[in-house]
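J.: Let's see this in three dimensions:
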Amino acid sequence: MAKTEALATLTVPVVCWSEGGVEHSARWRSERGVPPPRRVVIADDSLKADAAYRLACEGSALLWRGDYQNARQLLQALARRLEQKGHRRKSAASKASQADAGTAFHRHRQAQAQRAQVLGMLLLPLDADYRIPLRRAPDVRQACLEAYGSPDGPALVSLREILGLIGAHEWRRKGVAIPALGAAIHPHYGVFSPLRGEYLDLVAQAPLPTTSLAFDIGTGTGVLAALLARRGVARIVATDLDPRALACARENIVRLNLEQQVEVLETDLFPPGRAPLVVCNPPWLPARPSSSVESAIYDPDSRMLLGFLKGLPDHLTADGEGWLILSDLAEHLGLRTREDLLAAFAAAGLTVLGRSDVRPRHPKAGDREDPLYAARSAEVTSLWRLGVRAAP
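T.: This is a model prediction of the structure:
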């Protein structure tokens, strides 16, 4: 067992540990921004699941030196023990009434964080070229390059994160079929994947106020910009600030041969000028994200939503439309009221021209065991058509 620390003189966190009487160090990688573990235990195939679970719960990281596939089995065993421990809490939360849906949400996020903390204690080594030096380990070099960029020395990373890298690489390689687009979108690691298609159907079906110019604010994978281009909009300016999203959107636009119609621009919310159609699908829940990919779900203090609404009148033509794609899940969770949303429209000088609604189709909407079932089963996603309110 050894203590670890982030070396203050370096710009990256470093894990230090003792193994076989020799001191070692390696870069610590965590996309969730988790600090380096304070204690490290060398572990291999002889470690029993109960002992591993106890050590992980106590805050000891397990640096794996055994078979890779056995490490995966151990991670599954840890997950089962967490599920058994939280079964009664989950059952109680699933019975929460509408009045305490907000409490259920915060308990759910707390349980998710605790689960991530324990499961994140099983660590794998990465060599300087992103190889995993373990028996039966897969080749994760390309997945690591896509997520981390060029290698800069040996590292330690949680097995859970490695599995996330592998999954993201497969999504990027295979793509996500988008029926409304008639093609696939290839999400990059850390960029939210458009798996929920109902909001895309809203954009595909809403009457276009123009086919000349549109802005796509916070483009992410570029899926909405591509959809507008396929619907015949001659020019779309798609914006984002996240480097991964910008690279992802540009790659998808080129892959779909839409680069003559779509320009991807790095900027905060709006590009210069005005457009007769401005589209935005901001994060739906006003809460703090715990990782980069969650930034597409959680919007602290509704910053992006309110920024879009406040800036829309200055970037929308007088007779144009702003399309806001937003779920009302936050309302059912007690995080925002419909009155709050309508008041934000009014404060920005906007008026509602119309609204299209759709029910979610994802499995959790019908899962009565889900702790947020009451809210998810009532959720509606809307495309709000907004215009600039005429001066009195």
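
J.: C-alpha from now on. contacts and neighbour counts both.
T.: OK.

J.: what are the ranges of the helices in the stretch 151-300 of the chain?
T.: 159-174, 198-205, 223-230, 243-255 (DSSP state H, counting those that start in this stretch).

J.: contacts for stretch 130-143?
T.: The set of residues external to stretch 130-143 that reach it, using C-alpha atoms under 8 Å, 6 or more residues apart in numbering, is 65-69, 124-127, 129, 144, 151, 154, 165-166, 168-169.

J.: filter the residues you listed to the buried ones?
T.: Buried by 16 or more other C-alpha atoms under 10 Å: 65-66, 68, 124-127, 129, 144, 154, 165-166, 168-169, out of those.

J.: Now show me the structure for the sequence below, then we'll compare the two:
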Amino acid sequence: MPAPKRVVIADDKTPADLAYRLACEGTALLWRGDFQNARQLLQALARRADHKGDKGKRAKAPKPPASAAEAFHLHRQAQSQRARTLAMLLVPFEADYTIPLRRAPDVKLVCNEAYGRGEEPFVSSLRELLGLIGAHEWRKNGVEIAALGERIHPHYGVFSPIRGEYVQLVAEAPLPPRARLAFDIGTGTGVLAALLARRGLARVLATDTDPRALSCARENLLRLDLGAQVELIAADLFPAGRADLIVCNPPWLPGRPSASIESAIYDPDSRMLKGFLAGLAAHLEPGGEGWLILSDLAEHLGLRPREQLLALFEAGGLALVARHDVRPTHPRASDADDPLHAARAAEVTSLWRLVAKA
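T.: Predicted coordinates:
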């Protein structure tokens, strides 16, 4: 987000209603009081942001969205506005990442993991700092991957493999006969590359364009003692050569990410999906397969029809061998209060097994 154009000083005496009004107007509040009180103020701002439309029992119900796509865009718009408002509460940092506030935690390790070595004093939103702390906990504790029987440790800015159903699809799909070399396109944390190596692929080439992801994957693969079996390559989509198996789990929704972490969810104009399908046939060995792991949430939201996906298969010279489906198990799939509940409840994640047409 751009730096705020106006900043005022706030402290323990600043009323939450005043702080919320200023934040909504785009005025940032640079905190000079007790750190724990700043956290309480942020919670108060969040409550006001989440209930800003409540006007009592007699309030007129908002007009329902005309379509699932409209509901999705309104939801993203509301989430973006909420994020901008909550980002207006700022905390100061010294050059060594010390926070010069009463009862402030030691976040030097947290900030070093996310930002690298500190060079000069700066300010950041408290909401961002809490996100860094959460990312540090993910990295420290890891995510249990049942299909691996191991934990994967995501780094800050690298999407966490918390949706285990797509990993299970890769664990259960039958491998191509005599497959020895695999490509993992957009490896992220390295979870699928590790799984393919554990399934017996002699060599796996895993690609990504994000240096954070490559660093994260390298650390995970070394921890799993798979560093010699999996080679990490900084590349956009495919490495050089051909493989017996090529796996890709691209972002599932066409759209523009509003933060770097959202690049694992939103793919502008389906660029990665289209690039993978357009280049897949040319990188497959004879008899090889490409595995596309993709949710149909975009279809239920009216963002990308099934016909468009099938047309991309045809344009890429690809034929479908089989499709393996699984229903998501994450909490939002059963949350009736979610604005996108209807689409999430109908969502299916699929592993499409594709081959090059003869």
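
J.: still on that earlier bit, ok, so of the buried ones among the contacts of stretch 130-143 of the first structure, who is nearest Phe270 of the first structure?
T.: Of all these, Phe270 of the first structure sits closest to Ala168, with 28.8 Å by C-alpha to C-alpha.

J.: Most tightly packed of the helices of the stretch 151-300 of the first structure?
T.: When those are scored by mean count of other C-alpha atoms under 10 Å, the highest mean neighbour count falls to helix 223-230 (a mean of 24).

J.: counterpart of it in the second structure, which residues?
T.: Under TM-score structural alignment, the match for helix 223-230 of the first structure in the second structure covers residues 191-198.

J.: quick one: that stretch to the first structure mean distance?
T.: When the first structure is overlaid, stretch 191-198 of the second structure sits 0.5 Å from its aligned residues on average, using mean C-alpha distance after the TM-score superposition for the first structure.

J.: Might you calculate how far stretch 279-298 of the first structure sits from the centre of the chain?
T.: In terms of C-alpha atoms, centre = their mean, to the nearest Å, the centre of stretch 279-298 of the first structure is found 7 Å from the chain centre.

J.: Which stretch of the second structure lines up against that stretch?
T.: Mapping stretch 279-298 of the first structure onto the second structure (TM-score structural alignment) gives residues 247-266.

J.: For that stretch, buried residues please.
T.: Within stretch 247-266 of the second structure, the residues that count as buried by 16+ other C-alpha under 10 Å are 247-255, 262-266.

J.: quick one: which of these is nearest Val348 of the second structure?
T.: Trp252 (11.5 Å).

J.: can I assume that closest one is in contact with Tyr266?
T.: Yes - contact criterion C-alpha atoms under 8 Å: Trp252 of the second structure and Tyr266 qualify, at 6.5 Å.

J.: hmm, back to that, residues making contact with the match of stretch 279-298 of the first structure?
T.: Contacts of stretch 247-266 of the second structure (C-alpha under 8 Å, 6+ apart): 80, 157-159, 182-186, 267-270, 272-273, 276, 290-298, 303-304.

J.: Now a PyMOL select for only the buried ones of those.
T.: Here is the PyMOL command that selects only those of those that count as buried (16+ other C-alpha under 10 Å):
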select buried, resi 157+158+159+182+183+184+185+186+267+270+272+273+276+290+291+292+293+294+295+296+297+298+303+304
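
J.: Where strands are concerned, which of the contacts of stretch 247-266 of the second structure count?
T.: Among the contacts of stretch 247-266 of the second structure, DSSP state E puts Ala182, Phe183, Asp184, Ile185, Asp267, Gly290, Trp291, Leu292, Ile293, Leu294, Ser295 in strands.

J.: For those residues, which two are the farthest from each other?
T.: Going by C-alpha to C-alpha, the pair spanning these furthest: Ala182 and Asp267, at 23.6 Å.

J.: how about the strands in the stretch 1-150 of the first structure?
T.: 2-3, 14-19, 22-28, 39-43, 60-64, 122-126 (DSSP state E, counting those that start in this stretch).
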